[in-house]
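# Predicted model and sequence follow; I will ask about them next.
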Amino acid sequence: MMATTMPRVAGKLTAQAPLAPLVWFKAGGKADWLFEPKDLADLQAFLRDLDPEVPVMALGLGSNLIVRDGGVSGVVVRLGKAFAKVEAIDAVTLSCGGGASGILVSSTARDAGIAGVEFLRSIPGTVGGFVRMNGGAYGGEVKDILVDCDVVLRTSELVTLPVEALRYTYRHSELPAGAIVVAARFRGRAGDPSAIQAEMERIAAAREASQPLRSKTGGSTFKNPEGHKAWQLVDAAGCRGLTVGGAQVSEKHTNFLINTGTATSTDIEELGETVRRRVQDKAGITLEWEIQRVGRK
């Protein structure tokens, strides 16, 4: 794809952009194009003028993602500071930009005395990713707090979707392909800031104690099957510490894969598939990937 075929932008458009530095695993190939829009109008104009055959994918903090070594076709859109604002719009509701982090959302909620969104403190991602994946942890899920979200469709049209339109299930939504979440409203409940802070600290401590946060990881690798915990199935299948190349099943939490320093994305994905086969053989249960895998092999 020649640079001349790409629309003009007010933000930043980079050809053959390395994605490994932008994802938690620190592995993977390049994006054909990386677009960092200046603002909403820039994003809409770009999508309006872009060849409709060119695929578009949103990238948040890259925490729950394997970018395959062959790179990503088309355009990867990364929302920056213009999409990272969070503010309370009434006593129990937050308006959040699609690029805002879970830490910023939960901290703003605490300062406004809004309880019920503390769990977002523990999810290393952005609002756009939470909304798309029905992010959840420590007893909370986005479906429980989302009022509605603003989405730019692949056609460039801006639409507001109520929570019902996303048809949420466990770690899944029916958000249209190529759609980019640019904002969302979350509704909690009235709470005491000190109690909210205490809950956030409890969650942070629990996460620190149980998860390999100091490693290059991708968060929870597999969805919990009905009636089971993925980590227990992985452990029972003898996969704790298992390696493929530079990738390893975490010794600390077996539902986490880690890049020990030299892993390719192929190593990481092959390790995940090896774990899935072993769990299938041992327990007769098929683990589903929670981590999103994108790009060319």
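Yep, it's here. Residues are numbered from 1 along each chain as shown.

# going forward, measure contacts between C-alpha atoms and count neighbours the same way
Will do.

# how far does stretch 167-183 sit from the chain's center?
Chain-centre distance of stretch 167-183: 11 Å, with C-alpha atoms, centre = their mean, to the nearest Å.

# What is the end-to-end distance of it?
End-to-end span of stretch 167-183 (C-alpha to C-alpha, to the nearest Å): 18 Å.

# And for stretch 44-64?
First residue to last in stretch 44-64 (C-alpha to C-alpha) measures 26 Å.

# ok, now stretch 23-35?
16 Å.

# Leaving aside the residues adjacent along the chain, what's closest to E270?
Nearest non-adjacent residue to E270, counting by C-alpha to C-alpha, 6 or more residues apart in numbering: V244, 7.1 Å away.

# Isn't that neighbour up against G272?
No - with contact defined as C-alpha atoms under 8 Å, V244 does not reach G272; the gap is 9.3 Å.

# neighbour count winner among the two?
A count of neighbours by other C-alpha atoms under 10 Å puts G272 above the other of V244 and G272, at 25 against 17.

# residue contacts, V75?
Residues near V75 by C-alpha atoms under 8 Å, 6 or more residues apart in numbering: 31-35, 54-57.

# That one is in what secondary structure piece?
strand 72-78 (DSSP states H and E).

# In three-state terms, label R8 for me.
Assigned state for R8: coil (three-state reduction, DSSP: H, G, I helix; E, B strand; the rest coil).

# Could you count how many residues lie near it?
For R8, using other C-alpha under 10 Å, the count is 15.

# for K30, same thing?
Neighbours of K30 (other C-alpha under 10 Å): 23.

# Put this next to the previous one:
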Amino acid sequence: MPQPRGKLTPNAPLAPLVWFKSGGAAEWLFEPADADDLAAFLAALDPQTPVMGLGLGSNMIVRDGGVPGVVVRLGKAFAAVEQLDDTTLRCGGGASGILVSSKARDWGIGGIEFLRSIPGTVGGFVRMNGGAYGRETCDILVDCEIVLRSGERRVLANADLGYTYRHSSLPEGTIVVSATFRGFPKASEDIQTEMDRIAAAREESQPLRSKTGGSTFKNPEGYKAWALVDAAGCRGLRRGDAQVSEKHCNFLLNLGDATSADIEALGEDVRARVKAQSGVELEWEIQRVGVAK
């Protein structure tokens, strides 16, 4: 391994870092000191070594055999949010949705409120075109700075990212180190009212205090994934300690000691039942990474 300025840990357990609290270890976990450190490390790393970014671990199943290669986790050095002008923010790739939306509120920048409801970081939002409550990352992104797997640094405009629903064309192994978002002028108190509404709606409808991975399946065109799951009789369905949430059936839960294999297999059970009942093939929204045990 190249010797970076940041922290490089071999055989690092990932279960404590992901919301499901399950799964194996990273062969290497790298927490870079800054973007220069990340770029130099990736440039010196064997090109055959796989690289994966990890944010808050909210939308991810880490398989029980762990993740080969290097998992990059952006820490405090990548969590800054700064105001560029009356409507524009520059946000580190490790900044949370709650931090970004709160800063936007403080500076009277509207249109960013929906990030309050997404339990992840800017890097994940940009990569997956994260969205909620009628808004998506592509609606607010101006550009982003990335480090490619080769170590090359680039700035990409919104139009370069090939955005579709919960998808971008960023190459595998790319790490988003910052993003520029643009909203519109709005009174801070009105922004807070909208954020409170979003928070209350999430609290009422989602199992926020459980070990979960967030929204499990993408909404097929013309359908709501949760409604298809419910109609297929999957509300409360279990496999070991893995369960389809009874509160919101597009969420899977780890009730205690579920393995990642249990959780992923339960998801496949749901997909099969929905296909048989409605003819619709659900697509995973949650990332499933690593190798089976």
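Yep, that arrived. Only a predicted model underlies this, so the values are computations on that prediction, with no experimental measurement involved.

# ok so, going back, determine which residue in structure 2 is aligned with the residue nearest to E270 of structure 1, please.
In structure 2, the residue matched to V244 of structure 1 (TM-score structural alignment) is R239.

# still on that earlier bit, among the contacts of V75 of structure 1, which are in strands?
Using DSSP state E, the subset of the contacts of V75 of structure 1 located in strands is 31-35, 56-57.

# before we move on, back to that, what is the nearest of the contacts of V75 of structure 1 to G261 of structure 1?
Set against G261 of structure 1, the nearest of the contacts of V75 of structure 1 by C-alpha to C-alpha is A31 (21.7 Å).

# show me the contacts for that closest one.
Neighbouring residues of A31 of structure 1 by C-alpha under 8 Å, 6+ apart: 15-19, 71-76.

# Show the buried residues in these.
Buried members of the contacts of A31 of structure 1, scored by 16 or more other C-alpha atoms under 10 Å, are 17-19, 71-76.

# All the helices of structure 2, residue numbers only.
Secondary structure of structure 2 (DSSP state H): helices at 35-44, 97-106, 122-128, 188-205, 225-231, 260-278.

# Can you check which part of structure 1 the longest one sits on?
Read that as helix 260-278 of structure 2. Aligned by TM-score structural alignment, helix 260-278 of structure 2 falls on residues 265-283 of structure 1.

# after superposition, how close is the matching stretch to structure 2?
Superposed on structure 2, stretch 265-283 of structure 1 shows a mean distance of 0.1 Å to its aligned residues (mean C-alpha distance after the TM-score superposition for structure 1).

# okay, the helices of structure 2, which one's buried deepest?
Comparing the helices of structure 2 by mean neighbour count (mean count of other C-alpha atoms under 10 Å), helix 122-128 ranks first with a mean of 26.

# now it: which residue numbers in structure 1?
Mapping helix 122-128 of structure 2 onto structure 1 (TM-score structural alignment) gives residues 127-133.

# for stretch 137-148 of structure 2, same thing?
Going by TM-score structural alignment: stretch 137-148 of structure 2 matches residues 142-153.

# Equivalent analysis for stretch 197-215 of structure 2, please.
Counting by TM-score structural alignment, stretch 197-215 of structure 2 pairs with residues 202-220 of structure 1.

# Name the surrounding residues that touch that stretch.
Counting by C-alpha under 8 Å, 6+ apart, 24-26, 62-66, 119, 121-122, 138, 250, 252-253, 255-261, 290-291 sit against stretch 202-220 of structure 1.

# Distance-wise, check T49 of structure 2 relative to A80 of structure 2.
Computed as C-alpha to C-alpha, the T49 of structure 2 to A80 of structure 2 distance reads 29 Å.

# which of these two has more neighbours?
Legend: neighbour count by other C-alpha under 10 Å for T49 of structure 2 and A80, higher for A80 (16 against 12).

# what about the residue minimising distance to the centre of structure 1, distance to I196 of structure 1?
Nearest residue to the geometric centre of structure 1 (C-alpha atoms, centre = their mean): G129, 4.0 Å. The spacing between G129 of structure 1 and I196 of structure 1, counted by C-alpha to C-alpha, is 23 Å.
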